[in-house]
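In: Just the structure for this:
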Amino acid sequence: MRVAALVLLLPPAARAETTIRIATYAAPLSRDGPGLLLRDILSGEDPQITAILGVIDHVAPDVLVLTDIDYDAGGAALAALSDRLQHPYPYRFTAAPNAGRQTGLDVDGNGRTGEARDALGYGRFFGDGGMAVLSRYPIDATKVRDLTPTLWRDVPGAVLPTLDGAPFPSQQVLDVLPVSSASHWIVPVEIGGVTLSLLAFSATSPVFDGPEDFNGLRNRDELRLWEAVLDGAMGPVPERPILIGNANVEPFDGDGLRDGIAEVLARPDLQDPAPRSEGGEQAANPDHHGDPALDTADWSDDGPGNLRVSYVLPARALTVVDAGVFWPAPDDPAAGLLGDDQRAAGPHHLVWVDLRQPAP
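Out: Purely as a prediction, here's the structure:
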């Protein structure tokens, strides 16, 4: 077993006091309608939620970004989820996403309105598959910078979709559509007198479109928004930034504009801890080019195969102590948390990075 796997078994109290575990998890905490997630959490009988809770308890992040959790205005589902953990999180943050917020326009160009694809971001209802942050350290919600409303056309270097030389689906849509399909937040977390800034987001899938490449271009520009933030083109550069969330694209395999994430990974102001797992390595797709140990999603039964789509990319100035993906090998005792088929908690795996607490 790798050293990373051994460290992963340690609860928060057993880790070094100066180490902070930052994680992101695209856990499938979205349901078919509003209120159903809260119902399933409170019931205590949903096997998928039980598996997700087991993974979070096992990895025990100090700060966790969830990128597929239904939003409700009171944060009731998020609070209920936290309360079911062995060690509930004292600090929580969520805000309204673009997902499911209807536009009244034909966003996908199929001649109809009011469908899931006609929202500001894909969603069957308002808040479908939103985002949230759980933390053991204080979050000052008054200092959160919410870039979720940023118009796609206003992103520096944005490439808007066209079809046969005309704006797609229409100029009217492109005049009001934000680049963020769910949420883009800059969340300050205060740790021992030092601020870490989570650049948290959940990008659209780069597929399910046509020759105009609407989703592929939007996915690319959701990353380009963060590049603009880090370059100082969207206001002050955040303190000690950590780019974190589900980019839904990787640099070697799968669909999407791979150059976007490749450029982000190559930025000199960020570092890639390259979190790995034994499970991903053993489940390698023989036709893929990337390192399978870095994969974070298991779509081996259908779709594009296993891909690296979730990332935790700390600022270069921060010190990385360890990193990993919770994807145990089948013979690892921890694999039982993921069920007999290793997928009880969904296709995505939790990604974590341990940082040395920076001095004030």
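
In: okay, CA-based contacts and neighbour counts for the rest of this
Out: Noted.

In: For the longest helix seen in the chain, give me every contacting residue.
Out: In the chain, assigned by DSSP state H, the helix with the most residues is helix 214-230. Residues from elsewhere that reach helix 214-230 (CA atoms under 8 Å, 6 or more residues apart in numbering): 152, 155-161, 168, 179-180, 199, 203-209, 234-238, 247-248, 256-257, 260-261, 264.

In: try 7 Å
Out: 155-156, 158-161, 179-180, 203-207, 209, 234-235, 237, 256-257, 260 (CA atoms under 7 Å, 6 or more residues apart in numbering).

In: immediately after it, which helix or strand?
Out: strand 241-246 (DSSP states H and E).

In: What residues of stretch 269-288 count as buried?
Out: For stretch 269-288, burial by neighbour count (16 or more other CA atoms under 10 Å) applies to 269-281, 283-285.

In: ok, so of those residues, who is nearest residue 19?
Out: Distance to residue 19, by CA to CA, is smallest for residue 273 among the buried residues of stretch 269-288, at 15.0 Å.

In: ok so, going back, next, the angle strand 241-246 makes with the longest helix of the chain.
Out: With axes from the mean of the first three to the mean of the last three CA atoms, to 10 degrees applied, the angle from helix 214-230 to strand 241-246 works out at 160 degrees.

In: and for comparison, fold this next one:
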Amino acid sequence: MRRTTLLGAGLATVLAAVPLATLAPAQADRADRDGHGPGTRETVRFSTFNASLNRATAGGLAADLSTPDADTGAVRQAHKVAETIQRTRPDVLLVNEFDFDPEAVDLFRDNFLGVGHGDARPIAYPYAYVAPSNTGIPSGHDLNNNGSVGGGDDAFGFGLFPGQYGMVVYSRYPIDTDAVRTFQTFRWADMPGALLPDDPSTDAPADWYSPAELEDVRLSSKSHWDVPIEIGDETVHFLVSHPTPPTFDGPEDRNGLRNHDEIRFWADYVAPRAGRAAYVYDDEGRYGGLARGASFVIAGDQNADPADGDSVDSAIDQLLRHPRVRDPRPTSAGGAEAVDQGGANLGHEGDPALDTADFADGAPGNLRVDYVLPSKGTKVVGSGIFWPIDADPLYRLTGDYDPSRWPFTGVPTSDHRQVWVDLRY
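Out: Reported below is the predicted structural model:
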């Protein structure tokens, strides 16, 4: 995620968790599955997309999505995001950087995803889940230690209003909303062996945050959700999050360390040894991790590359090398081609075909930060990253960073690419 300066942001009241679910899909939609959809022994496409559907002020996203015919940069960007999703046609989709607003969830579904774009057909998601995010919620503490309290850096997660940079799950399959677990309020200090940041100006260890602050500081910069998806007779736990970028801090590396532990949370949650997740508690006060043998898919913009970038060493390896996690290693021709952007990309160790984000060429360069990771034992039948090569007509949906062409965001849609994995159940 690129953090940009946003002007005119205000604070909005945080709403209670609002799971959105509707009745079963219409018969016409069931027939339009591209090989995916409800049934037995079916292929299900899981996907994650940091779509940059964040806005500068509370309510701004809903305002844009309520006027789909407006000729503005914000609305054009939302249409390109929708077209990208229509062309990849996932069955279960996590959208990161979608400002928390239940109204916006329906507006995007109805006015954008539900309307065709050229030869990209509409796509219907009869089920969705959204809940509050820690972003922009004032902590009441001076968390960046700059001598004053207030602003995005002092929120529980960076944001200029509650819910900025939130997330939403869309699904063609039923969501068991009664069984959803959220971990928004889990305290960072309650994780055994947490990598709490240290103030380098003192001799005391791990003292960036005061004891009073550690009573309140939350682990998740947005939230962590366990969203059960009902696929035939099987329940697949969609484990979604969006850890903080490991930058925008100082020598204490508070964001890098938090990113590591946000990733670690899922590694512990799905660990085969039950005791490893005994410390975990959800927002309802229930303890423990995922049941042994349960199927899951971990998804989201993890803001960590296994070989390059600024994350703490081995942060994402906690998942990629986990005994219960499978890495399908999706690739794209566009990512491989983009190494010719030069700069930091020329010195990277990782395979550029695996990259999922087109970041600044000077630093950190393009990185693999977005993941869809199923549980081991799940049959993987396909995977990919939506990153067309320059000569592809669909390159217009990704492009290269160029504010002169796309003044709203600098890119047509997002600096992240949509990632998908096809799984057989």
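
In: Send over the TM-score of the superposed chains.
Out: The TM-score (TM-score structural alignment, normalised by the length of the first structure) is 0.92; 345 aligned residues with a CA RMSD of 1.6 Å.

In: Now do the longest helix of the first structure: which range of the second structure does it align onto?
Out: In the comparison with the second structure, helix 214-230 of the first structure aligns to the range 254-270 (TM-score structural alignment).

In: cool, stretch 262-270 of the first structure as well?
Out: The aligned range for stretch 262-270 of the first structure is 317-325, by TM-score structural alignment.

In: List the residues that contact the equivalent of residue 105 of the first structure over in the second structure.
Out: Taking TM-score structural alignment, residue 105 of the first structure has residue 141 as its aligned residue in the second structure. For residue 141 of the second structure, the contact set (CA under 7 Å, 6+ apart) comprises 149, 154, 213.

In: Would you mind finding the match for residue 335 of the first structure in the second structure?
Out: With TM-score structural alignment as the criterion, residue 335 of the first structure matches residue 395.

In: That match - that's part of a strand, no?
Out: No - Residue 395 of the second structure: not assigned to a strand; according to DSSP: H, G, I helix; E, B strand; the rest coil it is helix.

In: Hmm, residue 412 and it touching each other?
Out: No - applying CA atoms under 7 Å as the test, residue 395 of the second structure and residue 412 come out as separate, 9.5 Å apart.

In: more crowded one of those two?
Out: Under the criterion of other CA atoms under 10 Å, the comparison of residue 395 of the second structure against residue 412 puts residue 412 first, with 27 against 16.

In: sorry, back to before: the longest helix of the first structure vs the second structure, average offset?
Out: Here the mean offset of helix 214-230 of the first structure against the second structure after fitting is 0.8 Å, by mean CA distance after the TM-score superposition for the first structure.

In: So for that helix, what gets flagged as buried?
Out: Buried residues in helix 214-230 of the first structure (16+ other CA under 10 Å): 214-230.

In: do the same with stretch 291-311 of the second structure
Out: Residues of stretch 291-311 of the second structure classed as buried: 295-309, 311 (neighbour count, 16+ other CA under 10 Å).

In: nearest to residue 75 of the second structure, of those residues?
Out: Among these, residue 301 lies closest to residue 75 of the second structure (CA to CA), at 23.1 Å.

In: Tell me how far that closest one lies from residue 397 of the second structure.
Out: Note on residue 301 of the second structure: its distance to residue 397 of the second structure, by CA to CA, to the nearest Å, is 19 Å.
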